[in-house]
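**Q** structural data only, the sequence is not supplied:
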């Protein structure tokens, strides 16, 4: 497959966004990937937004400021100026997750994704206190009728498709013209693919975060494309009931019960039951943990959060701490010894409010983590890596490296010819 360095078009639309626009602009201009064109469409702001844009206009490919008919009209104006192979929207208040985001996407695209029309990644939510949490969806693009399965700002779409289809600007679609565009492309047979890259972060409260309006627009879209049937009616009736309950005192009771089941009961009762099939069934159903075939979580492990995935034939020994507040992924044939801590969340000690933040931990295949080792937020353990007992790992470990100490440093290499299965299920464990 021929490697390419495509131009990526980035579009930002803004109206009276002086408080947030500069961080958005900087997240685009600070990208390490060089082949980027940047387009900013302002809706004739009156709060000083234009002055901030002018500070960076020598690095912006095109920008304009004029009245528009709303956010989707502004997005269409931006699309008309794009010349890149793909286009991504990073609207005011959102930002690209890291300086290497676009470079990572292009690298992944070159290795395996060149045939796809729509490439989407993951997103994080910016809470009011500044902390970050993973945004998750319960379905994939193969079940698009259930609603969006990714944040629109985490999507790179082929520019030619955007220019041909554009966003509908109408009174019927107040906040979901982006999903209308995505669903239209889905129905026309455009190819979608998910990538395991955090693409963007966005403010928790935004123009489109209205659950009632989302439901109304989604139903309108399904009817528009003739997908309003018994199955979809049943599903959206259920979703509507959940939204209604979320605004009532019943939801507070439900949340309290759920917290009791996931945090207290799971960690002080269920984790002591000496039968795997009971513990695993509970963790899957109540805690929402994904546990692959042949993998085992032994007695007395403490689990918090539910963003945890364990692939096949891996073993988590007794008294380990699994932190699913950020994303915790454990690959195939991983051996985790007793009392290991995998911590995805911490606090910003420089923050006046001691802000909580989370970062992913990725443990690749054939990793062995020794007893009482600690893996800190944001660490990736490469295939076949060995973490010696008692080590504290603060940064990524390369494949097949053996690391030890506080902080952990590389001391030797491991044999690369690995072919074993550490999975085991002890009686009454």
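**A** It's in. This structure is a prediction, so every number in the text was calculated from the model and none was measured. Numbering: from 1, shown residues only.
**Q** use CA for all of it now, contacts and neighbours both
**A** Will do.
**Q** list the buried residues of the helix or strand hosting residue 109.
**A** With secondary structure defined by DSSP states H and E, residue 109 is part of helix 101-112. Residues 101, 102, 103, 104, 105, 106, 109, 110 are the ones in helix 101-112 that count as buried (16 or more other CA atoms under 10 Å).
**Q** the closest residue to the first one other than its chain neighbours and residue 154, how far apart?
**A** Right, residue 101. Closest residue to residue 101 apart from its sequence neighbours, by CA to CA, 6 or more residues apart in numbering: residue 199 at 6.0 Å. Distance of residue 199 to residue 154, given as CA to CA, to the nearest Å: 5 Å.
**Q** now do the SS call for the spatially closest residue to residue 183 that is not a sequence neighbour.
**A** Nearest in space to residue 183, with sequence neighbours left out and distances taken as CA to CA, 6+ apart, is residue 144 at 7.0 Å. Under DSSP: H, G, I helix; E, B strand; the rest coil, residue 144 falls in the helix class.
**Q** pretty sure residue 144 is touching residue 181, no?
**A** No - applying CA atoms under 8 Å, one finds residue 144 not in contact with residue 181, separated by 12.0 Å.
**Q** adding another structure so you can compare the two:
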């Protein structure tokens, strides 16, 4: 089973080596690694090129933002399974893809997902949040559930059948895609009860009221675009579910070895 991993980056020279090394050091052999750069000007291109043919595909050109770049990477992918890993982030250990493939093979699922850690941007041993996705049950999206997007590995066939990221959405493009794949089109899921991704904190924030209201409107549009109707409380449960991520602790601290 070939796995395509896609990293999109723009001016990510500070951390992209950690991301690249976490993929190239995976014990699983059949990985196609694709990097899509938005024409960086900070040395990112030179860093990526320094890895030579260990990176299967590399393009550097202007794009229309994060999700346009992700769509380009998906279009280049030839693997049976596609995973996404942003330039600031890295895999929790070197057997993540081994575990992902074993889960696909054992379950026959369309997609596999796990848990994520958010850590301090400069000190990756300092935990900020622990996103424990938990097991999926039918209609879980109506109760504010969603898996961590970067922990989500999908068969390439899902993208072929159900489409790519919508570029008319900003903060909710990942939510809409997961809603479309899982809730609307009933993709068969399997949960990996382990942390797969470590993310540096510092993405688009919903901490202030204005950002949360804008995100809520986009989440609502995601349902409408798919011809779906949420409960009146669905879109407020979604951010409320995140509260537990700040108090729950993972079984292994961010800097500890995992076997």
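**A** Alright, I've got the coordinates. Model, not experiment: these values are computed from the prediction.
**Q** circling back: can you report how many residues lie near the residue nearest to residue 101 of the first structure?
**A** Here the number of neighbours of residue 199 of the first structure (other CA atoms under 10 Å) works out to 26.
**Q** can you tell me what it aligns to in the second structure?
**A** Alignment note (TM-score structural alignment): residue 199 of the first structure maps to residue 196 of the second structure.
**Q** now residue 16 of the first structure
**A** Using TM-score structural alignment, residue 16 of the first structure lines up with residue 11 in the second structure.
**Q** show me the helices in the stretch 201-350 of the first structure, by range?
**A** 211-224, 230-246, 249-259, 266-268, 276-282 (DSSP state H, counting those that start in this stretch).
**Q** can I get the ones you listed in TSV with mean neighbour count?
**A** Shown next, in TSV, are those (neighbours: other CA atoms under 10 Å):
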stretch	mean neighbour count
helix 211-224	18
helix 230-246	13
helix 249-259	12
helix 266-268	18
helix 276-282	16
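**Q** tabulate the ones you listed (a markdown table), appending distance to residue 191 of the first structure.
**A** Output for the helices of the stretch 201-350 of the first structure, formatted as a markdown table (distance: least, CA to CA, whole Å):
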| stretch | distance to residue 191 of the first structure |
| --- | --- |
| helix 211-224 | 19 |
| helix 230-246 | 22 |
| helix 249-259 | 38 |
| helix 266-268 | 40 |
| helix 276-282 | 35 |
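**Q** quick one: the aligned partner of residue 52 of the second structure in the first structure and residue 199 of the first structure, what's the gap?
**A** Aligning on TM-score structural alignment places residue 52 of the second structure opposite residue 57 in the first structure. For residue 57 of the first structure, the distance to residue 199 of the first structure equals 24 Å [CA to CA].
**Q** go on, residue 235 of the first structure?
**A** Distance, residue 235 of the first structure to residue 199 of the first structure, by CA to CA: 29 Å.
**Q** same thing with residue 96 of the first structure?
**A** Separation of residue 96 of the first structure from residue 199 of the first structure (CA to CA) stands at 6 Å.
**Q** overlap in contacts of residue 199 and residue 154 of the first structure?
**A** 121, 122, 123 (CA atoms under 8 Å, 6 or more residues apart in numbering).
**Q** can you get me a residue count around the first one?
**A** A count of nearby residues for residue 121 of the first structure, using other CA under 10 Å, gives 20.
**Q** quick one: contacts for it?
**A** By CA under 8 Å, 6+ apart, the contact set of residue 121 of the first structure is 150, 154, 155, 194, 195, 196, 197, 198, 199.
**Q** can you flag which of those belong to helices?
**A** Nothing among the contacts of residue 121 of the first structure maps onto helices, per DSSP state H.
**Q** name the nearest of these relative to residue 117 of the first structure.
**A** Here the nearest of the contacts of residue 121 of the first structure to residue 117 of the first structure, counting by CA to CA, is residue 155; it sits at 10.4 Å.
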